[in-house]
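Undergrad: Structure for this input, please:
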Amino acid sequence: MALVTSTEMFKKAYEGGYAIGAFNVNNMEIVQGITEAAKEVNAPLILQVSAGARKYANHTYLMKLVEAAIIETNLPICLHLDHGDTFELCKSCIDGGFTSVMIDGSHHSFEENIELTKKVVEYAHPRGVVVEAELGRLAGIEDAVNVSDADAAYTNPAEVEEFVTKTGVDSLAIAIGTSHGAFKFKPGQKPQLRFDILEEVEKRLPKFPIVLHGASSVIPEFVEMINSNGGKMPDAIGIPEDMLRKAASMAVCKINIDSDLRLAMTGSIRKYFAENPSHFDPRQYLKPAREAIKGLVKNKIVNVLGCDGKA
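TA: Model prediction:
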């Protein structure tokens, strides 16, 4: 099995009323935890790499880790660039073997976003690579993404047809109330997703795959594990999983998950250090961290995404 694009994954997901998990990867243990979980429940996968992860782990190392995962699992895996903000970054990933890239021109004007996205599409498609774009702006902080509440904007459904037609993009990330990072809502604020916007987009773009960014649920179990073992993450709140499941049953074919992976890993390591203060072998504390990621991903695949058994 070689790397695949998300085209067939999204077609089946749309028709089947489920979504594919797009999990951010940074190192070996994260790749292993995600892919071992997917193998056990026979789920298709998107592994995605941010610009920050690429700087941290090196493009070649990440490519080889994903290649190893394919050999070990024999699963259909799509390798995706998350939040590419320039043509040059997208081109580098396309030339370097990625099968999918996101060009995030949401910080530009509508016209400039179209121009930039179209340029990436025209380079990617002849090389067999698919392209995701973003319309609307999500608030929050994660890696290089830093958007204030004042600058965030819901996607305008009236713009989606023109955008998709003029760019030729393969999938579209929209803003309906999700947010990047672990602090998505203020204390006492009830999480809400604008399903009315999603429904209107679905009407205007029938059978077109929609993407949700900033969709971690910020699992309370791991937040508490961090806080009770020396961490300081008060008021960390995410997207309820039942809302994500509803979105997956609609036009949403890809749901991005990053913060939950970080919380699972960090919470497990903090707990291990607190319980084993004399240990110093990284394998000792990275093993339970990997298992925590595996358990988290399995839950997401089965109970949130609904893509178990769909590989």
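
Undergrad: Going by C-alpha atoms from here, please, whenever you check contacts or count neighbours.
TA: Fine.

Undergrad: what's residue 67 in contact with, if anything?
TA: Applying C-alpha atoms under 8 Å, 6 or more residues apart in numbering, we find residue 67 in contact with residue 3.

Undergrad: same thing but at 10 Å, please
TA: Residues in contact with residue 67, defined by C-alpha atoms under 10 Å, 6 or more residues apart in numbering, are 1-3, 61, 77, 79.

Undergrad: Residue 178 versus that one, what's the distance?
TA: Noted for residue 67: a distance of 31 Å to residue 178, by C-alpha to C-alpha, to the nearest Å.

Undergrad: re the thing from before, kindly write the PyMOL command that selects the buried subset of the contacts of residue 67.
TA: Filtering the contacts of residue 67 down to the buried ones (16 or more other C-alpha atoms under 10 Å) takes a single PyMOL command:
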select buried, resi 3+77+79
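
Undergrad: In three-state terms, label the most centrally placed residue in the chain for me.
TA: Residue closest to the average C-alpha location in the chain (C-alpha atoms, centre = their mean): residue 256, at 2.2 Å. Look at residue 256: counting by DSSP: H, G, I helix; E, B strand; the rest coil, its state is strand.

Undergrad: Against residue 285, how distant is the residue lying farthest from the centre of the chain?
TA: In the chain, the greatest distance from the average C-alpha position (C-alpha atoms, centre = their mean) is reached by residue 278, at 36.0 Å. Going from residue 278 to residue 285 by C-alpha to C-alpha gives 12 Å.

Undergrad: Equivalent analysis for residue 131, please.
TA: When residue 131 is compared with residue 285 (using C-alpha to C-alpha), they lie 37 Å apart.

Undergrad: Kindly report the same for residue 22.
TA: With C-alpha to C-alpha as the criterion, residue 22 and residue 285 are 25 Å apart.

Undergrad: Of those two, which one has the most company?
TA: Counted by other C-alpha atoms under 10 Å, residue 22 and residue 285 do not tie: residue 22 has more neighbours, with 25 against 19.

Undergrad: host element of the more buried one?
TA: strand 20-24 (DSSP states H and E).

Undergrad: Second chain to compare with the first, below:
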Amino acid sequence: MALVPVADLLVQAEKGGYAVGAFNANNMEIVQAIMEAARLEKAPVIMQASQGAIQYAGLDFITGMVKIAAGDEDIPVALHLDHGTSFEQVIRCIRGGFTSVMYDGSKLPLEENIAITKKVIEIARAVGVSVEAELGKIGGTEDNVSVDEREAMFTDPEEARYFVEQTGVDSLAVAIGTAHGQYKGEPRLDFDRLAKIRQLTNIPIVLHGSSGVPDDQIRKAISLGVRKVNIDTNIREAFVGKMREELAKNEREIDPRKILGPAREAAVEIIREKIRLFGSAGRI
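TA: Presented below is the predicted three-dimensional model:
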């Protein structure tokens, strides 16, 4: 099946009151795991690549793997750039075949963020690519995108309203208490802030840094308008944890397939759990 824009998936998620999982495609085995989980759960899915993943694997390899995986199944799949922090990176991904991009200008002054986001949208819309933006700073670290936790700032609802009115962006990532990477304590999401942002913007909200957020908080966030939920760390934990387990069984093993195969299966299981949690299972 041909790749689809994230915006198309979020329209259906809005109608159904669920969220679509956005899972980071860091290597071939994880791409295969995302696709297998989506097939087993009969769910739409977003495969996303960060700037770090693109630097590691190469833009053509990422795009090629996802296109091959999606082509094998009758499942709606979007290929999304996660945290594109430069206009040039976003344009390269659009030219490379991505069906959705995130321009992350959250570190910039508001008006500069708006100006560049509008430029991205103008180009992306002309070729049917959807656009996600971000307001507020999400703590923790994700590949090369870092924000000191002490400087992490929540999204201002009125600023979000103004930003959406000025840009017409398809979806908005907001800072309401999540963090990239592994949590040092239990997160507490600001649901009042989320509800206000949703009320004022009336567009699909994106939740970044969702690995480690308790299930009940994820469900409540979805009930308040979150339609895309990003998961990366939980997949890495399951994948690498299983690799370590397999190597511990046989330290002399040199066949990578015997290590990466079980790791891929562990990734399938955690992704299936997330798909069910988000309410997107059985939606196709």
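
Undergrad: Just the TM-score for the two chains, thanks.
TA: With the length set by TM-score structural alignment, normalised by the length of structure 2, the two chains reach a TM-score of 0.98; 284 aligned residues with a C-alpha RMSD of 1.0 Å.

Undergrad: Name the nearest residue to the equivalent of residue 204 of structure 1 over in structure 2, sequence neighbours excluded.
TA: Aligned counterpart of residue 204 of structure 1 in structure 2: residue 200 (TM-score structural alignment). Distances taken as C-alpha to C-alpha, 6 or more residues apart in numbering place residue 161 nearest to residue 200 of structure 2, at 5.4 Å, with adjacent residues excluded.

Undergrad: Am I right that residue 78 of structure 1 is in a strand?
TA: Yes: under three-state DSSP, residue 78 of structure 1 falls within a strand.

Undergrad: quick one: it and residue 63 touch, right?
TA: No: using C-alpha atoms under 10 Å, residue 78 of structure 1 makes no contact with residue 63, being 11.5 Å away.

Undergrad: Could you report the neighbour count for residue 146 of structure 1?
TA: Neighbours around residue 146 of structure 1, by other C-alpha under 10 Å: 14.

Undergrad: Please identify the residue in structure 2 that aligns with residue 225 of structure 1.
TA: Counting by TM-score structural alignment, residue 225 of structure 1 has no partner.

Undergrad: now do residue 249 of structure 1
TA: Checking TM-score structural alignment: residue 249 of structure 1 goes with residue 223.

Undergrad: quick one on the thing from earlier: from the contacts of residue 67 of structure 1, which is closest to residue 167 of structure 1?
TA: Checking the contacts of residue 67 of structure 1 against residue 167 of structure 1 with C-alpha to C-alpha, the nearest one is residue 79 at 21.5 Å.

Undergrad: What segments of structure 1 are helices?
TA: Listed in chain order, the helices of structure 1 (DSSP state H) span 7-16, 28-41, 51-57, 59-73, 87-95, 110-124, 157-167, 195-204, 220-227, 241-248, 259-275, 282-299.

Undergrad: so how far is residue 59 of structure 2 from the nearest residue to residue 145 of structure 2 once chain neighbours are set aside?
TA: Nearest-residue entry for residue 145 of structure 2: residue 83, 7.6 Å, with adjacent residues in sequence omitted and distances by C-alpha to C-alpha, 6+ apart. Residue 83 of structure 2 sits at a distance of 15 Å from residue 59 of structure 2 (criterion: C-alpha to C-alpha).

Undergrad: The two - which one has more neighbours?
TA: residue 83 (26 against 18).

Undergrad: Contacts only, for the more buried one.
TA: Residue 83 of structure 2 neighbours (C-alpha under 10 Å, 6+ apart): 48-52, 89-90, 101-106, 132-134, 142-145.

Undergrad: tell me, how many neighbours does residue 223 of structure 2 end up with?
TA: Residue 223 of structure 2 has 14 nearby residues by other C-alpha under 10 Å.

Undergrad: Contact partners for it?
TA: Going by C-alpha under 10 Å, 6+ apart, the list of residues near residue 223 of structure 2 reads 17-19, 195, 217.

Undergrad: In the residues you listed, which residue is surrounded by the most others?
TA: Top of the contacts of residue 223 of structure 2 by neighbour count (other C-alpha under 10 Å): residue 19, with 34 neighbours.

Undergrad: Hmm, that residue is touching residue 275, no?
TA: Yes: at 8.6 Å, residue 19 of structure 2 and residue 275 qualify as touching, with contact defined as C-alpha under 10 Å.

Undergrad: shared neighbours of the two, anything?
TA: 44-45, 229, 281.

Undergrad: Identify the farthest-apart pair in the residues you listed.
TA: 229 and 281 (14.0 Å).

Undergrad: got any residues that touch both of those two?
TA: 19-20, 274-275.

Undergrad: ok, and the most crowded of those residues?
TA: residue 19 leads those on contacts (other C-alpha under 10 Å) with 34 neighbours.

Undergrad: Distance check, the nearest residue to residue 24 of structure 2 once chain neighbours are set aside against residue 177 of structure 2.
TA: Take residue 24 of structure 2 and drop its neighbours on the chain: the residue closest to it by C-alpha to C-alpha, 6+ apart is residue 48, 4.8 Å away. Using C-alpha to C-alpha, residue 48 of structure 2 is found at 22 Å from residue 177 of structure 2.

Undergrad: Settle it for me: which of those two has more neighbours?
TA: Set residue 48 of structure 2 next to residue 177 and count neighbours by other C-alpha under 10 Å: residue 48 wins out with 27 against 22.

Undergrad: surely that one meets residue 93?
TA: No: if you go by C-alpha under 10 Å, residue 48 of structure 2 and residue 93 don't touch, sitting 11.3 Å apart.

Undergrad: what touches both of the two?
TA: Contacts common to residue 48 of structure 2 and residue 93, judged by C-alpha under 10 Å, 6+ apart, are 79-81, 100-101.

Undergrad: Alright, that wraps it up for me.
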